[in-house]
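Novice: heads up, no residue letters with this:
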């Protein structure tokens, strides 16, 4: 006869579900729940917090009378995208603004991804922040694929990019497919040659099967510095060339102008990010951005038709419509 070992995590999940049902569906007070579950009020509070943080409870606020709903409708009408607007006070710092948007985006993303899906992720400051707030959603047969290389002349970029993707993989019980190439090649011919290699073509093939593409907006003028512009990916000549070609930002290290054009920008021939024509074929393309300092780059991405969903703060939403 063997002893049965109980899983304490399963017990906590069961108790959290019970508390959530009583609180959200039966309108019992915390004191009443504590009495029914034979525990303390503070324990009930912790169980409800656990239920929210682990995705057992999904709270949504929908108000047809709110100003945010009006902004969402206006952005939908003007840009033909679904807007998810995060309330952030105007006086908030850019760092706090990024964290709030990233937190909300992490919650929203869970409703987009499901079993048997492939999601492509472009590394960057916004994805780093978002990866810290992901809510666990165990699904099966899901895959995460890296959209752009991360190496430069100072670092392989493996630690930086892999940590971001690992967090997404852990949150969704998904297999992670890395893309171990530089962010930018020195010579376009080198890129063309490597793109013929079977190992590279395999990753490109996985990218081509994406159900969701997730990315931020890079900008050389962002108040919270975009990683590609501050971490050794571009030298002085590159920066000068971007200015001369009127580049306002990038998506997955593919540069673009405010009018949405990108095909004739010199550095894109050396970049390892996805071809934007290919990206536009993905069924759901989720852009997460915060702060009006990225406004020109955001307008460029919208003009290029790169997104189906946009998750932004309220100030940036108003600026888009100004």
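Specialist: Cool, got the structure. Since the structure is predicted, the reported quantities are computational estimates derived from the model, not experimental observations. Residues are numbered from 1 along each chain as shown.
Novice: Please count neighbours and contacts with C-alpha atoms only from this point.
Specialist: OK.
Novice: what's the neighbour count on residue 34?
Specialist: Per other Cα atoms under 10 Å, the neighbour tally for residue 34 reads 18.
Novice: gap between the helix or strand hosting residue 48 and the chain center?
Specialist: Residue 48 belongs to helix 41-53 when elements are defined using DSSP states H and E. How far helix 41-53 lies from its chain's middle: 27 Å, per Cα atoms, centre = their mean, to the nearest Å.
Novice: Residue 176 falls within a helix, correct?
Specialist: No: counting by DSSP: H, G, I helix; E, B strand; the rest coil, residue 176 is not part of a helix but strand.
Novice: Quick one: residues contacting it.
Specialist: Taking Cα atoms under 8 Å, 6 or more residues apart in numbering as the criterion, residue 176 is in contact with 143-146, 165-166, 169.
Novice: could these go into CSV alongside secondary structure, neighbour count and distance to residue 159?
Specialist: Below are the contacts of residue 176 laid out as CSV (DSSP: H, G, I helix; E, B strand; the rest coil; neighbours: other Cα atoms under 10 Å; distance: Cα to Cα, whole Å):
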residue, secondary structure, neighbour count, distance to residue 159
143, strand, 22, 19
144, strand, 26, 16
145, strand, 25, 16
146, strand, 27, 13
165, helix, 26, 10
166, helix, 19, 10
169, helix, 21, 15
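Novice: and here's the other structure:
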């Protein structure tokens, strides 16, 4: 299998030529090549330049007064392909701005794992990585919070500070007690001190990570949507104008406040898909974001909604 794979991929022999050389049928050669790929003997990597849709980025930046906007083109119309391109763009930007002794705050969601996959290893900068909001859920895999933090810690050889608590709890009193725990308090202090915050923008819908994680029963989520929720950042819900949807729910949420994100030197949001447009606009109108990474489809839909 290795021999056939090398002949085909490294030395450019055609399958017919390999079949003749090895005394095999062409179909057998094809099956072995497929098996080599599935077993990881062959890895295929498409290398292409990172492009931006600059006109869309400029319009969004001017309209909302943002520090930086990157809009990646939709080369392949598949969510994971788009997230991979966004991940590459965000990772490159982080490597540009990260400084010695920085504190980097990260949230969780479906897009951030694609950022960690694209990070290069950085040593000797004494970075601290802190989780911005609680990540323990009934469905542990829903948030991927531990995996995401570990990815950043590994890339930056950083010191981690986790928030091993639920992101939304049953009462304000319980949230207050959790935040006052010494271990949680240290992480919260670091989250406030972080020069850079990186997070996804969630869409208020029944396929939300927070719904999948078991934080809401259908009736309660219906109430949230009826109050005008369009999206969330760090599990805190806002309307299209950026205002907080439910103050009582907001006080039951464990993690950094949206007003604190607004004061960061780099408050970096990443989101993909035109269905996220209303959530993106709400986040921008609330001024919780100053640096935005989105895809072409999301950018076009945002501009349609604001024009």
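Specialist: Looks like it came in fine. Since the structure is predicted, the reported quantities are computational estimates derived from the model, not experimental observations.
Novice: Quantitatively, what TM-score do the chains reach?
Specialist: TM-score for the superposed chains, counting by TM-score structural alignment, normalised by the length of the second structure: 0.77, backed by 256 aligned residues with a Cα RMSD of 2.3 Å.
Novice: First-to-last residue distance for stretch 196-212 of the second structure?
Specialist: This stretch, stretch 196-212 of the second structure, spans 28 Å end to end (Cα to Cα, to the nearest Å).
Novice: residue contacts, the aligned partner of residue 302 of the first structure in the second structure?
Specialist: Alignment note (TM-score structural alignment): residue 302 of the first structure maps to residue 284 of the second structure. By Cα under 8 Å, 6+ apart, the contact set of residue 284 of the second structure is 64, 242, 290.
Novice: which of these are also in contact in the first structure?
Specialist: Counting by both residues aligned by TM-score structural alignment, their matches' Cα atoms under 8 Å, the first structure reproduces these contacts from the contacts of residue 284 of the second structure: 64, 242.
Novice: how about the nearest residue to the counterpart of residue 145 of the second structure in the first structure, chain neighbours excluded?
Specialist: Residue pairing (TM-score structural alignment): residue 145 of the second structure is matched to residue 161 of the first structure. Among residues not flanking residue 161 of the first structure along the chain, residue 123 sits closest, at 6.0 Å (Cα to Cα, 6 or more residues apart in numbering).
Novice: And for the closest residue in space to residue 271 of the second structure that isn't next to it in sequence, the neighbour number?
Specialist: Excluding its sequence neighbours, the residue lying closest to residue 271 of the second structure (Cα to Cα, 6+ apart) is residue 294, at 5.1 Å. By other Cα under 10 Å, the residues close to residue 294 of the second structure number 28.
Novice: I'd guess residue 294 of the second structure is in a strand, am I close?
Specialist: Yes: under three-state DSSP, residue 294 of the second structure falls within a strand.
Novice: Residue 268 is in contact with that one, correct?
Specialist: No: using Cα atoms under 8 Å, residue 294 of the second structure is not in contact with residue 268; the gap is 10.8 Å.
Novice: residue ranges for the helices of the stretch 201-322 of the first structure, please.
Specialist: 227-230, 236-244, 276-279, 295-303, 314-321 (DSSP state H, counting those that start in this stretch).
Novice: Of all those helices, which one comes closest to residue 214 of the first structure?
Specialist: helix 276-279 (10.4 Å; Cα to Cα).
Novice: Could you double-check that residue 242 of the second structure sits in contact with residue 289?
Specialist: No: counting by Cα under 8 Å, residue 242 of the second structure does not reach residue 289; the two are 10.9 Å apart.
Novice: Look up the residues that both of those two are in contact with.
Specialist: residue 283.
Novice: More neighbours: these two, which one.
Specialist: Between residue 242 of the second structure and residue 289, counting by other Cα under 10 Å, residue 289 is the more crowded of the two (29 against 22).
Novice: what's the spacing between the more buried one and residue 206 of the second structure?
Specialist: 24 Å.
Novice: Reformat the helices of the stretch 201-322 of the first structure as a markdown table; add distance to residue 183 of the first structure.
Specialist: Output for the helices of the stretch 201-322 of the first structure, formatted as a markdown table (distance: least, Cα to Cα, whole Å):
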| stretch | distance to residue 183 of the first structure |
| --- | --- |
| helix 227-230 | 9 |
| helix 236-244 | 13 |
| helix 276-279 | 16 |
| helix 295-303 | 19 |
| helix 314-321 | 28 |
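Novice: Select, out of the ones you listed, the one closest to residue 182 of the first structure.
Specialist: Of all those, helix 227-230 comes closest under Cα to Cα, at 11.9 Å.
Novice: so how far is residue 104 of the second structure from residue 266 of the second structure?
Specialist: From residue 266 of the second structure to residue 104 of the second structure the distance is 10 Å (Cα to Cα).
Novice: which of these two has more neighbours?
Specialist: Legend: neighbour count by other Cα under 10 Å for residue 266 of the second structure and residue 104, higher for residue 104 (27 against 22).
Novice: residues contacting residue 292 of the second structure?
Specialist: Residue 292 of the second structure makes contacts with 66, 68-70, 268-270, as judged by Cα under 8 Å, 6+ apart.
Novice: now swap in residue 59 of the first structure and tell me
Specialist: Contacts of residue 59 of the first structure by Cα under 8 Å, 6+ apart are residue 52.
Novice: any idea what residue 107 of the second structure aligns with in the first structure?
Specialist: Checking TM-score structural alignment: residue 107 of the second structure goes with residue 122.
Novice: from what I can see its match touches residue 144, true?
Specialist: No: Residue 122 of the first structure lies out of contact with residue 144 (Cα under 8 Å); the separation is 10.6 Å.
Novice: Skipping adjacent residues, who's closest to residue 175 of the second structure in space?
Specialist: Leaving out its chain neighbours, the residue that sits closest to residue 175 of the second structure by Cα to Cα, 6+ apart is residue 252, at 5.4 Å.
Novice: Residue in the first structure paired with the one you found?
Specialist: Match for residue 252 of the second structure (TM-score structural alignment): residue 270.
Novice: cool, residue 126 of the second structure as well?
Specialist: Per TM-score structural alignment, residue 126 of the second structure is aligned with residue 141.
Novice: Assumed that match was part of a helix.
Specialist: No: with three-state DSSP as the criterion, residue 141 of the first structure is located in coil rather than a helix.
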